[in-house]
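Predicted model and sequence below, questions to follow.
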Amino acid sequence: MSQAKLDGSKSEGGASFSEAARAAVEALLAPVDAELTRRYPGDDGSRQPVHTVYVPADAFAADTVRSWGAQALAAFDAHAATPAQLALALGVADDELLADVHARVRAKLEREPVEDLRIDFEDGYGPRPDAEEDAAAVRAAQLVAAAAVADGTAPPYIGIRIKCMEAAVRDRGIRTLELFLATLLAEGGLPAGLVLTLPKVTYAEQVTALVRLLADFEQRAGLPAGRIGFEIQIETTQAILGADGRATVARMIEAAEGRATGLHYGTFDYSASCGVGAAYQSMDHPVADHAKAVMQVAAAGTGVRLSDGSTNVVPTGPTAQVHAAWKLHHDLVRRSLARAYYQGWDMHPAHLPTRYVAVYSFYREGLAAASARLAAYVAKAGGDVMDEPATARALSGYLLRGLDCGAVDPAEVTELTGLDRKQLDALAGR
């Protein structure tokens, strides 16, 4: 179509859209355009951790990350010292890919065993005398500041889970948050990877309450507005479906006013709230799949990330018992990854080997195919699959996630795709 026709000249049939009609369309859709931009900004391009490790506040120490890494390596070496032993544990093929994954996972456990750490003042900590929790909140902040600000030994992401906003524990949770943040400021400032977690949310107003507190703290501390974000834990049925029949989780994202960084599924609390018996509470139960599907749709395009829950089957004891727990964990993590839940919770050091084996296998198995499809898309060369721009974004995002966690290397991605990190970011819409 010629530029003249785009500018409003008559078409070959002698008719055209009037300038008034076009102006009316612009006036009608301008608020919609603004709303789409506000509500659906997309991913911010920062690294998403593959997991969150939970440690009770009273058990958190300066060497927690190092200790978890050492325990994870000890379990790996004791029960899967070779690729063949790992293949036996997981019921997979002992091949060249697994040998590569085995070596990469061992290096990961030595280099960066924990990507995200949450110091738990909620279920993992429980009710304590006020003086005891006050001291624990200050101590946690001092340790975080020492690791994140002073010596750089903290994981990329670190923070606390406070008690929820329900009346019985609200004051205690607010007090702990206040002490933790104030101490961080006094010890050198808020770390770049600071993450807060709000559990057991049932009403959007509880999210609004935390927003108001954080905004007040930022103003009084001279921090930029919106500096402090937080995750919302989805652990109750009311968080998925409200009494009015609406999807509450979408209202919670809106109530966060841009501060929500993630939605984390709470396997056991949510399953229990649905009446699921203890023996059947799992990440792959139908009630879990329903909740996570609702979370996924609510978060799509908003920049709010998703995290699956955990398994409570701990890989300890004799080798056969460890292997059984590892296979369960590995298969659950792979299931989550296939469903676009790229993060989950790990509750024990011996879960780390299978977390990384599952994640690394997921990205390395699909590396060649994803790279070929993306290269063909960029070259407009077609290939076996004709991909759309949305799929190119997904392919780029897949490769970027693999790069971020160390499953794939920049050089091999560039060799396979002809693209560097900056170009991948652009294709991913970052």
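Nice, I can see it. Residues are numbered from 1 along each chain as shown.

Going by C-alpha atoms from here, please, whenever you check contacts or count neighbours.
Noted.

Run the chain-centre distance for the helix or strand harbouring Leu29.
Taking DSSP states H and E as the definition, Leu29 sits inside helix 19-39. Taking C-alpha atoms, centre = their mean, to the nearest Å, one finds helix 19-39 lying 33 Å from the centre of the chain it belongs to.

chain center to whichever helix or strand comes after that helix, what's the gap?
Moving toward the C-terminus from helix 19-39, the first helix or strand encountered (DSSP H and E) is strand 51-56. In terms of C-alpha atoms, centre = their mean, the centre of strand 51-56 is found 13 Å from the chain centre.

rewinding a little: which residues belonging to the helix holding Leu29 are considered buried?
Arg39 (16 or more other C-alpha atoms under 10 Å).

Could you do stretch 267-280 as well?
267-272, 276.

again with stretch 217-233
Buried residues in stretch 217-233 (16+ other C-alpha under 10 Å): 217-218, 228-233.

one more structure, for comparison:
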Amino acid sequence: MEDLAAELARELDSRLAAEDDALVASFPGDRRGRQPVHTVYVPADRYDADLTRTWGEQARQAMADHDAILRECLGAAADDLVPRVEDKLRREPIEDLRIDFEDGYGTRPDEVEDADVARAAKALAASQGDASRPASYGIRFKSFERPTRERGLATVVGFVDHLLAAGGRLDGFVVTLPKVTAVAQVEAMALACERIEGAHGLAPGTLRFEVQVETPQSILGPDGTALVARMIHAAPGRVVGLHYGTYDYSAFCGIAAPYQSLEHPAADHAKAVMQAAAAGTGVRLSDGSSNILPVGDTEQVRRAWALHLRLVRRSLERGFYQGWDLHPAHLPTRYAATYAFYRDGFGDAAERLQRYAARGEGGILDEPATARALADFLVRGLECGALGENEAVTASGMTVTDLTALARPARA
């Protein structure tokens, strides 16, 4: 029987070799490295090299102006969270930045947009020497739909030209492809990246992009399939993210403006499809934004902050670890909600990892997949600053290296 098993194993290895290779290529596992907790969108005409610092200052000022409101919203955790958020806003107020040439910027004469492209690219290059610069950054340009295709291409080509000419770097650079309705548009974006790289002598794969899921066609194609799944695999190595577009998607679905929200059932359906499509591919997910700004009188700020705290927490609980922020006063609640999420779950996750290492002692026998999720929870908390290395190592009994290896294994 042993000879039969060995013979069958060799035969099946040969029979399944192509499928084994395809699985590794298409589903390599989670990408290593930090995922930002948010993406800040700034209209291109409002961007300058000092934007990260000024947003941090404005966010801290909002905290100071409305300290009592923020503490009321945070409840008993306020004394722990407020100093952590203030420290984060001094060190790294923005983790990921998009200079927006699309909806946030609008339609302008070509010469105006060309001038803003040149100015913003030079400003980005100048900002790259700043210690508080975002870890990742890029642009959103107009879509590849026929009416805006040429303008969008002119913007992305021109921006890379001006950025490199000004001595800027492309490490951490990502572009956002909006309003995607067809797999062919993703393939076209990959072609554009290849041609731009060739024109500048850049290494293949230097330019990467996110697919913005803000049309129903990207979720359900005319043939009844989930096109977003095919989009991920249409440009392997270049598609690095799926970003949900709250208001365009809702509007295209016919949802009335007062009910367009991150928590509408149509939004949850779209994001569930995105989540299933991206699982195991290394492509990261981002939720969308809230258009309710924490500005105005005391009651307006209270309502906006309470809503934002709830929406960010809701996204985190559903496995969307990133979202959009549109205003400096969103930053305090972005970080407060994120830090609270990881600190609330920290003790239980660390204890369960210790039990897992002890093979179930203590009454819980977690599966290996759950252990990976527990380790990933701690690693994400470390990466965003919610947890300290010493407390995570002490509580879990594992080094950061071991936690990371457990959280994000490569598929063999």
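Arrived safely. Computed from a predicted model, the values in this text were never measured in an experiment.

What's the TM-score once they're superposed?
The TM-score (TM-score structural alignment, normalised by the length of the second structure) is 0.96; 409 aligned residues with a C-alpha RMSD of 1.4 Å.

Out of the buried residues of stretch 217-233 of the first structure, which two are the most distant from each other?
The distance between the two most remote of these (C-alpha to C-alpha) is 22.9 Å, for Glu218 and Gln233.

quick one on the thing from earlier: can you list the buried residues of stretch 267-280 of the first structure in CSV and add distance to Lys292 of the first structure and secondary structure?
Below are those laid out as CSV (distance: C-alpha to C-alpha, whole Å; DSSP: H, G, I helix; E, B strand; the rest coil):
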residue, distance to Lys292 of the first structure, secondary structure
Thr267, 10, helix
Phe268, 13, helix
Asp269, 14, helix
Tyr270, 11, helix
Ser271, 12, helix
Ala272, 15, helix
Val276, 16, coil
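
tell me which of the residues you listed is nearest to Asp404 of the first structure?
Thr267 (26.1 Å).

mind checking what that closest one lines up with in the second structure?
Alignment note (TM-score structural alignment): Thr267 of the first structure maps to Thr246 of the second structure.

For the closest residue in space to that match that isn't next to it in sequence, list the residues it contacts.
Setting aside the residues directly before and after it, Thr246 of the second structure is nearest to Gly288 in space (C-alpha to C-alpha, 6 or more residues apart in numbering), at 5.3 Å. Gly288 of the second structure is in contact with 243-246, 262, 323-324, counting by C-alpha atoms under 8 Å, 6 or more residues apart in numbering.

Take the residues you listed and keep only those in helices.
Thr246 (DSSP state H).

Quick check: the two most widely separated of the contacts of Gly288 of the second structure?
That would be His243 and Leu262, which, of the contacts of Gly288 of the second structure, are the farthest apart (C-alpha to C-alpha) at 12.3 Å.

Need the residues touching each of those two.
287-288.

Filter the buried residues of stretch 217-233 of the first structure down to just the ones in strands.
Judged by DSSP state E, the subset of these located in strands is 230-233.

if we can go back for a sec, so the equivalent of the residue nearest to Thr246 of the second structure over in the first structure, which state does it fall into?
Alignment note (TM-score structural alignment): Gly288 of the second structure maps to Gly309 of the first structure. Classification of Gly309 of the first structure using DSSP: H, G, I helix; E, B strand; the rest coil returns coil.

Against Gly275 of the first structure, how distant is Gly309 of the first structure?
To Gly275 of the first structure, Gly309 of the first structure is 18 Å away according to C-alpha to C-alpha, to the nearest Å.

Which parts of the second structure are strands?
Under DSSP E, the second structure gives strands at 38-43, 96-100, 136-140, 173-177, 208-213, 239-244, 284-286, 323-325.

so how far does the fifth one sit from its counterpart in the first structure?
Looking back up the chat, that one is strand 208-213 of the second structure. Superposed on the first structure, strand 208-213 of the second structure shows a mean distance of 0.5 Å to its aligned residues (mean C-alpha distance after the TM-score superposition for the first structure).

In the first structure, which residues correspond to that strand?
Going by TM-score structural alignment, strand 208-213 of the second structure lines up with residues 229-234 of the first structure.

Thanks a lot, see you next time.
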